[in-house]
Structures are given as structure tokens and as C-alpha cells.
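Visitor: Can you look at this prediction? I've put the sequence above it.
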Amino acid sequence: MALVERGSAVEALVGHLAECALGGARVVAVAGGPASGKSSLLDLFADRVADSGALLLSASGSRGERDIPLGAVRQLESGLPAAEGEFVDRVLGVARERSVVLAVDDVQHVDAASLGLLAQLRARAVGLPVLLVVTDWELLSGPLTTHADHRLRLGLLTESGVAELLRAELGDDTAAVAYHRVTGGNPLLLHALIADNRSDPTAAEPGFAFRQAVVACLHRWEPRLLAVARALAVLETWSSPGALAELTDQTEAVAARLTGVLTSAGVLVGWRLRHEAIRTAVLGGLTPAESARLHLRAARVLHRRRARPMDVARLVVASGEVAEQVLDEWVVEVLRAAALDAIATDRGEFAVRCLELALPMTSGRVREQTAADLAGALWRHNPADAHFLSEVDPVTALRFTLWHSEPDSSTEDVGLALANQWIRGSRLSLSVFTPWERAAAALLPGLTGGALTDVVANAEQVLHACPLGDRTVEVLAGAVTALVLADRVDLAERWCLKLIGEAEQRRATTWLALLGAVSAEVELRQGAVRSACETAQRSLDLLPARSWGVLIGLPLATMIAADTAMGITDSPALREVVPDDMGDTLIGARYLRARGHHYLASDRVLAAIADFQACGRIVTAAGADLPGLVPWRTDLAEAHLRFGRRRAATHLARAQADLPAAAAHHTRARTVRVFALAGHQPVRLLQEAADSFRATGDRYSAAVTTAELSAAIAARGDTTRARRVAKNAADEASACGVGALLTRLPARRDTHDHTTLSDAEHRVATLAALGHTNREIAHKLFITISTVEQHLTKIYRKLGVRKRADLHAGLSVHRGASGLLGGAR
């Protein structure tokens, strides 16, 4: 194995050997931190001694043999020629004939009797060629090395030295800086790290060999070093000579010397262990009980030294089952204080752990307050887990009720009452005081009355002035929804990003889940169908289903609507179990609306009508008949059009148009679209609706309506323009992630002229437009190739196209509006 940056030390020893040969006995001490390469240096020097013809006597000190008298001398004697007499006399006898080199490694572990004889040898060898070379730890030097004639110091390897070793061992020094950062230039740790990374030299990732080297060396070097390293690992930023001495039962002077040894070994930087892998290694050898005791002792030390509750609690939490370990009153005080600090600084998971540990050690009023604090902390991360504590915390009880059942009409919690408007309608009395509370209370009345300018102003006031918190997250979500309903989806998107960013920063899982669901609705409203589905799924996954309560309908409704748009005929979101209580809420109405359109896209028209009618009953009972939120009348009108009931559809569309709440441009576009599909000036009104959808940011509804416009234009005989419009619709749909669906639309069923494709022709045309050959089409439809050819002849004539490549546009023109992606949202 290569040895670098040690050449000058070897040459220095060789020089001392040469000088010694001239008749000058001397002692040379080689000092350095543990594992700094002193033993390897002696091995290299031994080769040079052999070349010089001098006699080499070697010995190595061992911590386990420190109490065995003359253990080191016996090792040295084994290299002497056989002769009678005492050790010192025999060495001096040889020295009168040739140079003698005595190399003693780790002299700090050599027994006292051997040290005495070596000192005696030095005193009697004046004028003889006797060279005594010893290695030791410079901070723990004994008397022999303290009075050495010469001293050499081996430092840690520099970055250049590390790079040289990497080139020799791995042939690649690209990651030299990283290797030096992990090991500090300690040769032993560096070789271990190299062993861990031979398959990928640039990784420099500490592995098994590195951890083993750390533990093995600390065990071998000095028992107190391992204890000090473990104490430093748990004290971390609170490490100091005083705290370290108290935790390890050492004097401050000894603690300082031991930390100096660790620093010289490259293990320690300042008062912190160099790398997390070293910390893991030194603590990894502890049993769970030993680890708990060490952390609790460290917690006591920090508490006595008036450390912050957060720092003390970190150690208590790391110890595990405190109730079985400690009964001291200060532990509860520290845990509760740290929990409140953690809640205030958005470290909810740590707060929960502190309070969970403290709760079994409390009683009476303290227990009630601890349970209340725990319930509040749990709500922010998993509402279902807080339910069992809701009876001791009225705030948590209110929040749980809001999401899971009907709140008490007498509640005095303004945030709860405001939030409930968006879940169950205006059922709770409100007593608002602050400007943002008044603005929030005015949102639904403003939408109902069509005062959209006031709605936008009030929503922005709420979003600017209302702080994001456990009592306000639903109110803020409602304000974002109000912006969407007032045709300001651009502002809604901006506020979603801001609120989600804050929730992420504060690590509030419950907030992220709800705000993510609202963000998915905004994306769907913008026509970003695939992105909306993915965002809704991510928000749904943040909480267990039981934690969502009735609000689970928000992400599910978005996922169902997105699946419908993407042509998925059996949405997985429909298989999710929803609470029974959701059916009477505005959330439930939004869910039923999405399900109704999913049924409509699958030709389950009667099931769709039932869902849309249920939507109407729910929003009317809730006092929140908002066509922008749940346009059940135009939804029901679309279903009636499937049966050719144009008069019923027109009546429903007119009823929606007469509502002040239908003032938003997006809502009006829905109404205009239904009038057009019912046969009222279809080309002009569909163009108007498509333009309105684009103006309000809804690309998907614009694509749907544009496709319907192409069909209306084709019905008037202008096939050239119809194809051009159909291509525009296909491009818009593709931008929304649903372009392929335009080739899967069912044919119109309300026309029966000579240009209408039969069902069989439609199936053949669809497969041909998708690129299938005649043989493949015949195989898929179980018909002959001749039949396929006959169908294609009729298809080309009816669609007015001349070649297969034109079928896509021709079909887009031919397909009717009633089946298009389940209709515009």
C-alpha cells in the first residue's frame, strides 16, 4: 500500500542512523496523532536499517499488555544474538561491534519496567552507535519521549497527499477534496474509504470499511477516546471542556488532552466530529439501553448548564422511553417548553414526539394541557391521529368536526364558521371583527349576487391579511376558490404557489394536502388535465383516507374529471371509499358533478342525470347555488341533449343565465355553449363560447367547444373551414394532454342524413385514422379485408376526404358535440 508525504521523515531517520554510526547514541521520538502512519514509517525505516548492516530490534506497545512487566523488552530481546547477561549489557555488547537500532512503536503503551530499562540503556550508551526510535501520541507523551534528543512529527495528509494516494490506489484523483474532507487526511481512514469506493472512485461515500476502521481504532487506541468521541457525538454543538468532562467523568484538563488526540487524528474538527459517518460509527456500538443512558446523562448535563429547552429535549427524545428511565420533574418541563417552541417554529413532528414522551409522566391540569398541545400538533400532520385527543382540546374538536361532520351552529370560532361556508354553505351564524374576517364573510354573498369585482378585492384582502395557520387554512383555500369563480384564475394560481411554498417551508402536511387539492382544481380549470390529476393524487397521498373526512371529495373530484378528459372510462378515483356525510356538502356536490360527467362520457346518461339532479338539491339546500362552482343546470341540460330533449336543455340553460350568480364569463360561456348545442345559432354561439373559455384561461373547454364548432360548421356544408377549425381543436386538446381523445369521439346520433357514418363505418374509420392497416382492422373487428375496403370507400365519400392521412381531421369534423370528452367543464 502506498505511503505518501512521509519520504522526508524516512530520510531524517536514515540521517540519524548515519550520525549514530559515528559514535553518538541518541533517542528520536516520532510523534503524531493516532493512525497518522507512524507504524508504516517504522516499517520503511526497517528496510533501510537492514540495507545499512545495523542490527534492528523491534517492539510494539499494546494497551492490553501495558501491565505485563518487561513485555516490550522481551520483544526486543528476540532480535539479539544468543548470549548470557542482562538486556542492557547484551545490547551494549553488540553496539561495540555494529550499530544497533531499537524501534519501539506506540511507546505510550509500553510497560513501566521496559521503559526503565530503555532509559538505562540510553544513559549507558554514550559514545556507542545505539539509536532508539520510538513513536507516540504527542499529546500523551511519556518521560522517555519528552526528553528525546530529536523529534519528528507526522501530520495528517494534505489534499495533495490524498490526491497522490488516490492516483496510486485508484488511478483517479478527481474526488481528492471529498476524500480529504471525509477523512481529514488520516491515512488509516483514507485507506478504508478507498476500500469502500473501489467500484466508483469518485463517490467518496463512507461505507462499512470506513465505519469499521473508526470503531476499531478507537477501541485499540485508548478506551477514554471512545467515550469522549461518543460524548461529543451526542453533545454536538454544546460540546465544551466542561460539559465533556462532566459527561465522561474526567477532569477538564484530561478531556482537553483527549479531544486534542482526536483532533490530531483528523476525527475531530473544533468540537464536532468530522463526518456523520464517524458519529454513526461511534454510537453504533451502543446497545439501546446504553444509548438511552448516554443521551439522558447528556440531557442532564445540558440542563444544568442552562441550555435551551430545544437542545435538551433533542437528547431526551433521542433516548427513547423516558417514562421508564427518568422521573425528574425537569424532564416534563423541558419537553413541554421545547414542544411549544417547535410548534411556533413549524417543527411539528418534533413537537409531537416531545409531547408524546411527556404525556405519560403528567397528571391533572398539566396532563390536560399537554394533551391539548399534542392534539393541536398532531392535527397539522395527520388529523385522524388527533381525534382521540379532541375531547381535551376544543380547538382540535372544532377542526375535526369541520372535516368530518356537521359543526355545532353555536360555535364562536370565526375561522371554523368561515371555512364551513365553503364546505356546507352558509349554515353557521357569523360574528366577524377584523377586516379580513369581514372580507372572507362577504365572498359567497358576493358570488351569489354577481359582484365579481368586490369578490376579487375581498379575496385578495383575505389572502394578504389572513396568516396561514391551523385555524385559517380552509379560509385561505376558499379565498383562492373565489378568485377562480370570479374569472381570476391567474391570481388563484399565484396565491396557490405562495401558500403551498409557505406550507412546505413550515412542514405542515395537513395544509399541504388541502392546498394541493385546491391547486389541482386551479390546474384543471386552466386545462392542464394531466398535471391536475397528478397534483390531486399527490395531495391525496399526503394524508390517510380517514384523515380527509368529507374533504376527500376535493382531490377525488379533480382526478375523476381529469380521467374523464383523458378518456379513462373507469376512473380509479371512483373506487375510493368516501364518507357518508360528504353527500350533503358542497364538496359532495362537486364530487357528484365530476362523477356525473364520467357517466355521461360512458353513455350512462340516466346515472349522470341522477348525479346532476342531486347536485342541484345539495347546493340549493346549502344556500350556495353557484353555477361557477357547481353548474348543475347546464350539466343536466347536456344530459338531456343526449336524448334529443332540446326544449328541456334550453329551459335549464335559460334558468342558469337568469341567475345573478352566473355573471362570470366562464359560467356564461357554459350557458352559451348549451344554447348552441340545443340548436340556437350554433356556429355563432359556439365561437363566442370558445373565445370566452380561452379568455378566462380554460384551454380544455376551449378545445372541446372548438371541436363542437367544427361539427356545426360542417353541418352547414363548409367542410374546408370545418377541417381547419377541427385541426385547431385537436392542437388545443393536445396541449392539454388529451389530443388523442379527439379520434375516439362517438358519432352524433341526432342526424340521419346520407353523410352520417354507420356504427360499423365509424369503428373502421377510427382504427384507420389511428394508423392500423386494413388487415389489422379486419382482425380487430372480426370482418374480412374486403368488408374493410368497402367501408373505407363509403367513409371517404361521406367525410369528403381522398386519403387515409385526412381521416383524423375528417372524423373530428364529423363527430358530434354531445359525446366530446364528457362536455366542457
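Guide: Okay, I see it. Residues are numbered from 1 along each chain as shown.
Visitor: hey, let's count contacts and neighbours off CA atoms from now on
Guide: Fine.
Visitor: Pull up the gap between L218 and E412, please.
Guide: 63 Å (Cα to Cα, to the nearest Å).
Visitor: can you tell me the helix or strand for the nearest residue to S692 once chain neighbours are set aside?
Guide: Leaving out its chain neighbours, the residue that sits closest to S692 by Cα to Cα, 6 or more residues apart in numbering is A669, at 5.8 Å. When elements are assigned from DSSP states H and E, A669 belongs to helix 665-677.
Visitor: Buried residues in the helix or strand just after that helix, which are they?
Guide: As assigned by DSSP H and E, the chain's next helix or strand after helix 665-677 is helix 682-695. Applying a neighbour-count criterion of 16 or more other Cα atoms under 10 Å, one finds 682-683, 685-694 buried in helix 682-695.
Visitor: Turn those residues into TSV, columns for distance to R525.
Guide: Formatted as TSV, those follow (distance: Cα to Cα, whole Å):
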residue	distance to R525
P682	24
V683	24
L685	21
L686	19
Q687	19
E688	18
A689	15
A690	14
D691	15
S692	13
F693	10
R694	11
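Visitor: Among those residues, which one lies nearest to G155?
Guide: Within the buried residues of helix 682-695, distances to G155 taken as Cα to Cα reach their minimum at R694, with 71.5 Å.
Visitor: wait, doesn't that closest one sit right on T705?
Guide: No. Taking contacts as Cα atoms under 8 Å, R694 lies outside contact range of T705: 10.3 Å.
Visitor: sorry, back to before: more neighbours, L218 and E412?
Guide: Set side by side, L218 and E412 show unequal neighbour counts under other Cα atoms under 10 Å, the larger going to L218 at 20 against 14.
Visitor: returning to that earlier point: next, count neighbours for the residue nearest to S692.
Guide: Summarising burial for A669: neighbours were counted as other Cα under 10 Å, giving 27.
Visitor: ok, and here's another one to check against it:
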Amino acid sequence: MKFVHHRAEMSILGEMYDGVAQGRGRVALIGGPVASGKTSLLGRLADHALDSGAVVLQAIASDSERDLPFGVLGQLVQSPAVPAGMADEFAALIEDGATTLAGDPNAARQHTSRAVATALLKLSRTAPVVLVVDDLHHADEDSLHCLLFLMLRIRTARILVALGERTSDRSVGPAFHAELVRLPHCRRIRLTTLPADGVVELVTGELGIDAARLLAPGYHELTGGNLLLVHALLEDHRTAGGPAEPSPGFAFRNAVLSCLRSSDPLALDLAAAVAVLGDAGRAADLAGAGADEAVRVLGDLESAGILSGGRFRHPAGAAAVLEAIEPGRRGRLRRRAARLLYEEGADSRSVAEMLVASEDLDEPWVATVLRTAAEQALAEDDVEKVVRYLEPVSRLGDDAQRVAVTTLLADAEWRVSPVAAERRIRALAADLGVAASAPGPVRHLLWHGEAEEAVEGFGKQIENTGMSLDAEALCLSVACTHPALAKQLPVPARPAGTRPVPSGTVVDTQWRSARILRAVLRGRYGDNVVVAVEQILQSTRLADATVQPLTFALRALMYAGSTDRALPWCERLLEEAAKRRAPAWQAVFSALRAEIAVRQGGLPAALEHGTKALALISAPSWGVAIGSPLASLILARTEMGAHDEAEALLAQPVPAAMMRTVHALPYLYARGRHHLATDQVYAALRDFMAAGELMTAWGIDLPSLVPWRAGCAEAYQRIGDRAKAAELVDAQLNLVSDSNAAALGATLRVLANTHELADRPPMLKKAVDEIQAGGDRLELAKVLADLGRTHHELNETSRARMVVRRAWHVAQDCRADAVCRELQPHMSAEDLKPASETGDTDRLALLTSAEYRTAALARHGYTNREIARKLFITVSTVEQHLTRTYRKLKVGNRADLPAGLEPSVAGTA
């Protein structure tokens, strides 16, 4: 170890030695904290004395030899430097003294001390004698007596006695110190750890000035100047390949342990207590030490640079201490620490951190603390800690406790991996029959299609114990997602406007959302459904227990014809799920966002969000709900004309249990649309009919959920059965609510195509109005395409051209390539050119904003009256705008208006 500190102290020792050589005996008492350099200082003194021709006798006291009579003295007089004849004499004296101690200890000590002192004084006449004793605090009493006897008699002898001891150590005894320090020829030297500049000097000597500039401040911070620790950091630095910052490793951890083991016997216990508790506040209680003792030893550890402010300077130090403890003892220590914190009312999270690594957790207070801590962690979206807190007690306690703890664990894990949560719940259900009778496990099992037995057991429990509030909410939820299973459960009928629980509770949210969605699915909802749903959305915080209620609320808006109202809520929830690091939540709301996009005709958005939904969690994690994101993707790919990609999506396996849930309905419909688009008409008909059979059997025959009759009607038209198509679409029209503009418009489009050619335009125009109000751009493109073709077949060329152009641009905006391909035969080459290529851009710049908006709507097939209604102006004003537009653009009528006119650019829909 390179000596870079205590130069002043070494100079003092050198001066003392010089005086000894001239016959002035001296005693040096060197004290300091552990690893402060006293051993190095004593070694340097011994080397200097040897080089000067002195007889150097050395000894190191050891706690293991504290009871050995004259142990330290024996080491001194048996040193190789003792002349051979004198060595035998010393050996005989030690042996004789040890033998006679039992009879008369005082006499034996006096006799041995006098004889040894006489021999050493005689030896000092031939050459200076230096006695070096390190770790004096471990020396046996007999040796201390002899040393004191000698030191009292060396003032005029050529003898230097250098003693090294640990500061604040009480094992030597105050009497010895009192006698020693009153000697006029004794000098006390107190050592400290390296100051900051000393660490800089040491690191510079080892690594160079540049490395010292980077590392020395951190080294001093981590070690407090403890020489052993600084050298350990240097070793770790070399082992790690020279990182640019301090990196405590194996050597540092070992050095910490070495310091503690070289300290007071209580030091390791107190250090372990500090490592467990995180600070020294309750360390004495945990270690079972007296307050005064603890203060002294902890003070020593502060002086030695092990602790700072009652804490380890680096986590590696605490980790080293804990690793050195036998695992069982470590667990018990943490358990006692947890109990101490619990009894003084500490935060549950602090207590839980102690408990999770301890043993014997089967006590009521332990489970309570861990559950409370887990709930706090869950509120902070820390799933990892929830699992760590609850895992140890998931198999403890009575049945009810195990169900509650495992359900909470599954709820937390579901955020990240629903399939992991399902495995946990399934194991619980297998080990504990009542698990399937609890609402929490049943909800998880429903998601993964393992619910038949669970629902049956749940129904029996209701029969035996009555309908609880949780049970009532679950029954309503099952009716919304698993209508076939719902028949096994009682669904209570409450008078309108009544609630089973106070507003604002989670159960109330679950109950209300499920009740509203169930009413919507059955077509039994009124005009106030949007208000009721938005009250839920406004008052419900996203959480494990509210994900399903919130999705129910969004679906109720969509199926009631208010998809535009669902969109901002869905995006808000999707953003929150992302912020809270919950991939499963994100996946659920991404799937809903994709469905909203499909319903609004936003095919690129549907593709983006549907793909994201399937990427966020694995296919097995989706369980039976995988049908929803797949349906959106299949529909988007189909309408975009990407039939190979749609076919690949259909090749993805889906759970058989999905076909017994509502998630089968959009999947069957999407598969039917793909089959219809690829001329597999009978396969399409089979899919649409399958969806219809399920919906009618389940009592949720709602066209806005899945318009299976319209799908069948289009298929029947393809095979020439117009009568059957008309029958089906008429039946659908009777089921569509007048308030659901999008569903009504889509139904009118299909219905119009079952009528004679001359009867179609009025129906298709009404469909256009309804669809525009409903906001489905893809359906608008389709109905405009049908209207344009109808005008074309009726030889209304000018009108046909305008409507087809409008359909083309709407379809392009949706990326509906399939519709665009159908329209191409009815469009001129000029119509297909963008404005930049036709030279329209400069001409359009001549128009005012009002003229542009009017002309854009006119070019896309709107009548003057329709334009006036949309722009809130009079028909006369429309005519004036068009007249000026024709003059500026040098065209004769609306059929000649340029292709560059777009309603979206004009700021209108």
C-alpha cells in the first residue's frame, strides 16, 4: 500500500527514534479509526528502525488470543531479531509465568515483567530496541501488565515502544490508558482518514492526474478517506477496465467487511441493522445493543468512513454486509425490522420492503401491511412492486384472503400481460374451488374463455348466498360480453332510475356501464343514453376495475350512433394508459380506437391502431377479445384492396371460445366482407348468417353492432336474388333507430340497390344526408359511388360525373382503394389528374373563400339548396357565388369545375 498520508506523524516518530538512539526512551501511542493507516505507519517505523541497525520486536494482538497468557509478550520476545541465547531465556520466562499465574497471578506477572524488562534493558545497551505492538485493544491483560512495567522504566534507555490501537475502543481499559498517558516520555498520536487532497494525491500516484481529476472526488465521497476503501476502489477500477466514474465492486465490498470485522465486535451487527433499516435511527433496537454502546460504535464507523450521517456511503456497502449474513438470520433480521417499523406506525411501503425478503409471514398484520402497500403501489402504477409485495402471501391465510390477494395480483399483472394473470387465476381456481365463485376470478376467466365452470359455480353461489352488489354488476357484464353464458345467471330487474349502491363507487360504475350497454345492445335505449354514458366517462378514473366499464361506455356510444362522441374519450383514455405504462390497457383502447376509425371511414387510422393493439400484447394475452382488433384490421385491409394481407389476418388462429362471445360478431362480419370483396359470395353469406343467428339467439339483434342483414342482402344481390335481399334489408330498416344516422344511411344505401333503377336516386340522396350526419366517410364514398353509377345508368351524364368525382375524392381520402377501382371506369383522364397537373391551382387562387366553398360543394354533387343549408346562406347567394366562379374559371357549368376543388380544403364537410 503506497504511503501518501501522515507524513507529519512519521516525522514525529522519526524524531522519537533519533532520541531513543541517544538514550532517551520513548513511548508512542498511535490511535485512529479502522483503516486509517496506523498499521502502515507502524510498519514504516519498523522498516526505518531496521535500516538504522535497531533490534525490532513486533507483535499483532488478536481477539482470538485475548485469553492466552502473555500472548502478545510471547510474540515480541520470540521475534527472529532476539539473540539466540536470550530467546531461550525469554521462552523459559514466559512458560514459567504462564504456569504460575493460576496460583498467584499478581506475583507471576510481577516476576515475569521484571525479568523481561531487565533482559530488554540489557539488550538495549548493545543496540536500540524498538517494540511495535499493533491492535493493542486485543492484547491480553498479562502482556499489558508487562508492557506497562517496561514503559515505566525506559525513560533513560534506548528503547522505543510504539503501540497501535483503534480509537474509542474500550477493550484495553481506562486504567491502562491513564497510567500510560501520564508518562512524561509518552506521546499520543491521533490519526484520521485521508482528506480530499490526500485522496487526490493517492489516486494521482496510481492512475495519473487526468483520472484523479475525474475519480478522486467520488472516491473521497464513497470512502470518507478510508485508505483500505480507496485502494479497493482503485482495484475495482482496474478490474472494470477503467470506467470514467467510481464503480464499487468486489474489492470494495470485501474491504467494507474487512473494516467491520476489524472493528468492535458489535460493529457488524449494528452495520447489518443500518443496512436493513436504511439508517441508524433504530439500529440499536434491531441489533439488541445498548444505546451508549451503539452510539460509540456507530461513531467509530462514521470516523472510519463506513457510514455518513447514519447511512452507508454507497449501496454496495450495505449489500456487502447483508450478503455476509446467513440467509435465515438475514430474513429474521428483516422481519424484526419490519415489526419495529410497523409498531411505530411507519408507512406501509417501508414495512413491506422489509417483509418481502423475510420469513414466517403467516400473521394477520403481515398480510394487511403487504396488501395496503400493494394497493399504494398499484395506485402509482408500479406493477413490479405489487407483485413483489403480494407474492409471499398469495398462498397464505384463509380461502377468502387467498382469493382476494390472488385477484389483486392478477389485476396488476393483467396491465402488462393478461396471459400471466390468467395462469395465476387458473392455478387458484384449480387449488381452491371457491375461487370460481368470486367476481374477480370470474372476470379474468371470462376474458380467456375459461368461464363455463366459473359462471356455473358463480350462479350456484348466488342461489346460496343471495345477490351481492359485485355479483349483480358481474351478471350484467356477462350479459354484455358472453350472452350465451348469461342465461346461467340471474340478471336482476330494477326499476328505472334506481341504483344498488351510491354513485361514484367502482361497483356503481361497473353496474351502470353494463346496464347501459346491455340496454343499447337490446335496442332499448332512449335519447338520454349519451348523457348517461358521458357522466360515467367524466366521473371514472382509469383503473384495473374500471377498464371494462369504460370500454362498455365507449361501445354504448358507438352502438347508439354517437361514434364522434366516443372518439375524444377513447383518445384521452389511450393517452392515459400509455402514460401509466399499462400495455394491456393501451391494447384495449387501441382496439376500440381502430373500431372507431372503421366506423368513421378512417382506414389508415384503423390500420395503425389495430396493428398497435396486436403488437402491445401477445395473441394469447388477448383471449377471446382478439376478435375485435382482428375485425378492424380485416375490414381496413379489405376496403383498402389489400386482400392478401386480409387473408393473412384471417389465417391467424383464434380461440374456439371466442365464437361464444360478442367478439365473434365483428370478426364474422369482417370475414364476410372479405369473402364478398374476393367474390366468395356463398362463404360471405355463411359468415353473415352465422353472425345473425348468434345475435338473434342472444337477443342483441342490433344493426349498429353488426349489420348482418345488409351483408346478406349484398350477397343475395350478387347471386341475383333481389327479393330475398329486399326482405332482409327491409327487416334491418325496421330495427334501425332514427337517431342513428350512420346505420340508417348505410341501410338505405343497400335498400336502394334492391329497388328499380329509377327509384334509387331519392333513396340514395337521403342515404347521403344521413351518412354525412353520421360521419362515416367510407360509407359516404360507397353511397356516392352508387348514386353516381345510378345517374350514369339513367344517362344523367353531367350529374353522374359530378357525383362520381365526389365519391372518388372521398374514397381517396379514406384510402378505400377498392371503391376507387370501381369508380375508375366512370371517370375521365382529366378527372383523375391532381390539381397540380391540370393547372387548376393558379385558377383556383382567383376565388374568394366563400366562392371556393360553394364551388367545391357544387363540384361534388350537392344541389344549390343543399349547399345553402350546409353553408347557412340563401339559395340566391349560392347562385351568385357560382356565377362569379364560372366567370373567373372560364367554365360553362358545374360539370366543368376543375378537379382541384375539395370541400376539406374549403373548410366544410
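Guide: Great, that's in hand. For clarity, every value in this text was computed on a predicted model and none was experimentally measured.
Visitor: Counterpart of the residue nearest to S692 of the first structure over in the second structure?
Guide: Across the two structures, A669 of the first structure finds its equivalent in R777 of the second structure, going by TM-score structural alignment.
Visitor: correct me, but that match touches C814?
Guide: Yes. Here R777 of the second structure lies in contact with C814, judged by Cα under 8 Å, at a distance of 6.8 Å.
Visitor: residues in contact with the helix holding A669 of the first structure?
Guide: Helix 665-677 of the first structure is touched from outside by 487, 627-628, 631, 634, 637-638, 641, 649-650, 653-654, 656-657, 662, 682-683, 685-686, 688-690, 692-693, 696, 705, 817-818, 824-825, with contacts defined as Cα atoms under 8 Å, 6 or more residues apart in numbering.
Visitor: now that helix, how far from the centre of its chain.
Guide: 43 Å (Cα atoms, centre = their mean, to the nearest Å).
Visitor: try stretch 393-407 of the second structure
Guide: Averaged C-alpha coordinates place stretch 393-407 of the second structure at 24 Å from its chain's average position (Cα atoms, centre = their mean).
Visitor: Now do that stretch: distance from first to last residue.
Guide: Between the opening and closing residues of stretch 393-407 of the second structure lies a distance of 12 Å (Cα to Cα).
Visitor: Then stretch 697-710 of the second structure?
Guide: End-to-end distance for stretch 697-710 of the second structure: 18 Å, by Cα to Cα.
Visitor: Okay, buried residues for it please.
Guide: When burial is assessed from 16+ other Cα under 10 Å, stretch 697-710 of the second structure yields the following buried residues: 698, 700-710.
Visitor: give the contact list for L42 of the first structure.
Guide: For L42 of the first structure, the residues meeting the contact criterion (Cα under 8 Å, 6+ apart) are 103, 105.
Visitor: surely L556 of the first structure meets R590?
Guide: No. Contact criterion Cα under 8 Å: L556 of the first structure and R590 do not qualify, at 9.5 Å.
Visitor: Comparing those two, which shows the higher neighbour count?
Guide: Summary of the neighbour comparison: L556 of the first structure and R590, criterion other Cα under 10 Å, with L556 having more neighbours (27 against 24).
Visitor: How about the more buried one, nearest residue that isn't a chain neighbour?
Guide: A573 (5.7 Å).
Visitor: next one: H404 of the first structure
Guide: G549 (4.6 Å).
Visitor: What is the burial count for the one you found?
Guide: Neighbour count of G549 of the first structure, defined by other Cα under 10 Å: 22.
Visitor: shouldn't it be in contact with T401?
Guide: No. Distance between G549 of the first structure and T401: 9.2 Å, which falls outside the contact criterion (Cα under 8 Å).
Visitor: shared neighbours, these two?
Guide: When contacts are counted by Cα under 8 Å, 6+ apart, G549 of the first structure and T401 are jointly contacted by no residue.
Visitor: Closest to the centroid, which residue in the second structure?
Guide: Taking Cα atoms, centre = their mean, the centroid of the second structure lies closest to D382, which sits 5.4 Å from it.
Visitor: What distance do you get for that one to A421 of the second structure?
Guide: The spacing between D382 of the second structure and A421 of the second structure, counted by Cα to Cα, is 16 Å.
Visitor: ok, now A178 of the second structure?
Guide: In this structure, A178 of the second structure and A421 of the second structure are 70 Å apart, going by Cα to Cα.
Visitor: for Q510 of the second structure, same thing?
Guide: Using Cα to Cα, one obtains 20 Å as the distance from Q510 of the second structure to A421 of the second structure.
Visitor: any idea of the angle the helix holding A669 of the first structure forms with helix 682-695?
Guide: Using axes from the mean of the first three to the mean of the last three Cα atoms, to 10 degrees, the direction of helix 665-677 of the first structure lies 160 degrees away from that of helix 682-695.
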